[in-house]
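K.L.:
need the 3D shape of this:
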Amino acid sequence: MNIAFRMSPPTVPAQHLAPIELAQIEVFDEFESAVQAWTELAACDSVASPYQSRDWVRLWQAHVIPHAGGRLFIVVGRDAAGTPLFLWPFVRGNLGPLRVASFVGGKHATINMPLWRRDVANSWAVSDLRNALRSVAAHVPDLDLFILCNQPLAWHGARNPFALLPHFRSTEDNFVLPLGMPGAQVVEREISTTMRGRLRNKERKLSKLAGYRYVRARTAAEVTAQLDAFFRQKAAKLTAMGVKNVFAEPGIEDFVRAACRDGLAEGNALVELHVLEGDGEMLALFSGIHDGRRFTSNFNSHTLTDHARFSPGLILMQHMIVNAADRGFQSFDVGPGAARYKSFFCKELEPLFDSVVPLSRRGRLVAWPLRLLRAAKSEIKRNPALWAVASRVRRWLRPTPPAES
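P.N.:
Sure, this is the predicted structure:
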């Protein structure tokens, strides 16, 4: 199957606005202390990717940080009138002897832009951002580095100011599908008549299964049953692949369950679950999080039984796209990564970048080699031949479990 990719616009043109001057920096290590600033920013024309939402950070603090050994670290910038200009939610931790801050959510947060007032994001120059970073360093002198991954160059028409600093391409890009029309029209626009026919034939075969349906979880009982099946499926698949199960890390399962229940009773779950099921089996599951404009798919799984030959994952994704478009979302993405299914519908590449931002003298000494190492990893992963070699070496080095007697 040949896929033609469309590149997203790399950034938003500078609008030559007068920069809004930063007058004050506040640093909080408790979620509740930053809620008022979060509320004020959310009420104005501001932008942030969904993984920087209040509820995501609140639940991560409650369920994961106590096990991971880090600390919440929230930076708020204000103007002379005390009005918040931005809010950066991070987690502090250690990288060897270094003290670093990174985005909340780790690998589970697939696209990261912290909360900015739109006019600030579009008007700040690199000097404004460096001034803010110097203020952060003065407030927290023991912090060495920001290590910031999977950042978009722009979000909903606002520039990402962190792109003004030295950065390098993330190991993987994002795949995006513009919506802006009824779901059926989106599918017709993106998928050929022949391929739509093949998917219809496959779904027709699945529909013969008892109880076959597509469902978006709306009750706590549905969430519990679907996540029970997901964690079983995912563990079995990752074990078979010899890959570490990130969902087995302390606190992660509790976090996922809480995020899928949060807001569910009001019809607006923080993390939505979309499922294809039949014959008493979960055929496929995709989760998603949104900010009201972009619907971002997160974790997923599909059956390992013979039903997998009917492509339940692709069929489920088509249902999700129709659902998202009909609900008025402007775009849909499947998250970073080069899996074939991601480019089946989502053909627009959204470049992502990483940053290593030094704050201390020690941070400045290691920033350049860290950038070099991470950039090299990105280049290796983007080169199929090099990545194949690296994957083989990694498998050779992986410990072999002792044979059972």
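K.L.:
contacts, neighbours, all on C-alpha from now
P.N.:
Will do.
K.L.:
do you know how far residue 102 is from residue 94?
P.N.:
Distance of residue 102 to residue 94, given as C-alpha to C-alpha, to the nearest Å: 10 Å.
K.L.:
and the helix or strand where residue 102 lies, what does it pack onto?
P.N.:
Using DSSP states H and E, the element containing residue 102 is strand 98-103. Using 3 or more C-alpha pairs under 8 Å, 6 or more residues apart in numbering; DSSP states H and E, the elements in contact with strand 98-103 are strand 84-95, strand 145-152.
K.L.:
what is the burial count for the nearest residue to residue 299 once chain neighbours are set aside?
P.N.:
In this structure, residue 299 finds its nearest non-sequential neighbour in residue 287, 5.5 Å apart by C-alpha to C-alpha, 6 or more residues apart in numbering. Residue 287 has 20 neighbours, counted by other C-alpha atoms under 10 Å.
K.L.:
contacting residues for residue 287?
P.N.:
Residue 287 makes contact with 271-274, 297-300, according to C-alpha atoms under 8 Å, 6 or more residues apart in numbering.
K.L.:
distance from stretch 303-321 to the middle of the chain?
P.N.:
How far stretch 303-321 lies from its chain's middle: 22 Å, per C-alpha atoms, centre = their mean, to the nearest Å.
K.L.:
mind listing what's buried in it?
P.N.:
The neighbour-count check on stretch 303-321 (16 or more other C-alpha atoms under 10 Å) flags 303, 307, 310-321 as buried.
K.L.:
before we go on, could you also do this sequence so I can check it against the first one:
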Amino acid sequence: MVKGEDRAHRPRPPGSEICHTRSPGGIQRTPSAPCLPVGHFAFRGNRSRLAIPTRHPLFCIVRKNCQHQPSNPLRQPRRRFLKFLWQVKWRQRFGRPAITSSEDLLAMPALSLRFGFFAEGGGDALADRKYVGTPFQSAGFVAAWERTRGRLKRRTPLWLVAEDVGGVAAVLPLEVDRRGPWRVATFPGETHANANGWRARPGFAAPRLTAEILAAAARPADLRIDALDLRRMPDTAFIGPDFDRRPAIEERFAISLAGGLEAVLARGNAKRKRKKFRSQQRFFEQRGGYVFQDTPPGDRPTALATFFDQKRSRFAELKMPNPFADAGIKAFLGDLFAAPGIDTRLYCILGGGGIKAMMGGIVENGVFWGMFSSFSDDADADVSPGELLLWNLVERLADEGLELLDLGPGEERYKRSWCDRVIPQYDAILALTAAGSLYVAAARLRGQFVRWVKTDARMKSAVQRVRRHLRRS
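P.N.:
Here you go, the predicted model:
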């Protein structure tokens, strides 16, 4: 050997060259394969070998006895850092199994599940069999939303379907919304859905979602989804570690109906509630009495029109934005409460020639899910017709054998007085592309700001003053 010759460039016996190549399982040694020229990455993907040229031998990730490994020991930490970046960034791109058709879904050996995204057909799967979950992911609710609000906002309906040997095991209804430059998959219903999650076969545990499962399921469907933004989930067992999970801004309040009305009253403020109920009875008896009823289907359009008028007057008085005035919401509620196959209820207190209070919702699996409520802001408002409605509603639902009355998210004084259950909910967000990472960062900042405003009385008052000023201008 000539003095001064680098030991790394000694001649090697044939077949002794060892390079690292890429495979789905990680880095593998391939003694029989010739080494690439200096400054090349070697990847062995699913279908072909890929070489990416570089301009420096430091970027060649090789073993100690590779022919063109740099001999300077000070460069070892830099190579290890580059190796780490390669494993984290490039494995996600080149290490996934190839999927060429919608039938070739990602297989889950541990769960024996296959996942796939479908733009249509998921609702048919829900309608064919009895699935367990919240009614806000049922076929009737999602169909009413798609026909009205979803179509008006040009959102694309999407269904994530999990299949096992017995067929469709679970369905997750979603919709793809265009938010600026991002395409974001969310639950349908927006804030009009109390809770969200899978609709699964009875006895079937909700499958766990990861970024790899979602990306592989979206590939055969030729979908571009930058991020998943999932809100108001009471159960996050199906949320994988890739998601950024945080408590929702608002908790959900509910009344347990076990034991009937007397048991509900015994949990707190029974004396005050009975005294107020007797006062309300006397008040309406002097004015001809009142009627508590579930509005018949033929009278529901008129009752809903009264509800929208009451909400418009109430929010105008508070000088706050009215969420029920958004485009498509009136059509959605009208479609939902007229649709067959879903047990919707519209309870009202009728007295004094009109509707004094009302609450609309859905009954499923022994739970009444209250979606909205209102009361008339007139001279009779001082007797709290809303609490009179709640008294009669608890009594009616308990007599029917229902287990729970869900009053939805958001803290109100009457909820604290009547409810014995406070159900925490969670939001989860996941970026699927580089652009989605920017959306996730922006969503985090917005969530922190909203939580700060809602928990700080002075900040909340300042934001409300700004809103009033903007509405006047």
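K.L.:
still on that earlier bit, buried deepest among the helices and strands packed on strand 98-103 of structure 1, which one?
P.N.:
With neighbours defined by mean count of other C-alpha atoms under 10 Å, none of those is more surrounded on average than strand 145-152, at a mean of 24.
K.L.:
the stretch 101-250 of structure 1: strands as residue ranges?
P.N.:
115-117, 145-152, 154-155, 158-159, 168-169, 174-178, 213-216 (DSSP state E, counting those that start in this stretch).
K.L.:
and the residue nearest the centre of structure 2?
P.N.:
Nearest to the geometric centre of structure 2 sits residue 230, at 2.1 Å (C-alpha atoms, centre = their mean).
K.L.:
map that residue onto structure 1.
P.N.:
Residue 230 of structure 2 maps onto residue 148 in structure 1, with residues paired by TM-score structural alignment.
K.L.:
how far away is its match from residue 213 of structure 1?
P.N.:
40 Å.
K.L.:
mind listing what residue 389 of structure 2 touches?
P.N.:
Applying C-alpha under 8 Å, 6+ apart to residue 389 of structure 2 gives the contacts 292, 348-349, 357-358.
K.L.:
related to what we said a few turns ago, how about the residue nearest to residue 299 of structure 1, what's its match in structure 2?
P.N.:
By TM-score structural alignment, residue 287 of structure 1 lines up with residue 360.
K.L.:
ok so its match is a strand residue?
P.N.:
Yes. Per DSSP: H, G, I helix; E, B strand; the rest coil, residue 360 of structure 2 lies within a strand segment.
K.L.:
neighbours around the equivalent of residue 160 of structure 2 over in structure 1, how many?
P.N.:
When structure 1 is aligned by TM-score structural alignment, residue 160 of structure 2 is paired with residue 75. By the criterion of other C-alpha under 10 Å, residue 75 of structure 1 has 17 neighbours.
K.L.:
can you tell me the SS state at residue 75 of structure 1?
P.N.:
strand.
K.L.:
ok, it touching residue 88?
P.N.:
Yes. Here residue 75 of structure 1 reaches residue 88: they are 5.0 Å apart, a contact under C-alpha atoms under 8 Å.
K.L.:
can you lay out the strands of the stretch 101-250 of structure 1 as JSON lines showing distance to residue 230 of structure 1?
P.N.:
What follows is the strands of the stretch 101-250 of structure 1, written out as JSON lines (distance: least, C-alpha to C-alpha, whole Å):
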{"stretch": "strand 115-117", "distance to residue 230 of structure 1": "31"}
{"stretch": "strand 145-152", "distance to residue 230 of structure 1": "25"}
{"stretch": "strand 154-155", "distance to residue 230 of structure 1": "31"}
{"stretch": "strand 158-159", "distance to residue 230 of structure 1": "36"}
{"stretch": "strand 168-169", "distance to residue 230 of structure 1": "32"}
{"stretch": "strand 174-178", "distance to residue 230 of structure 1": "23"}
{"stretch": "strand 213-216", "distance to residue 230 of structure 1": "14"}
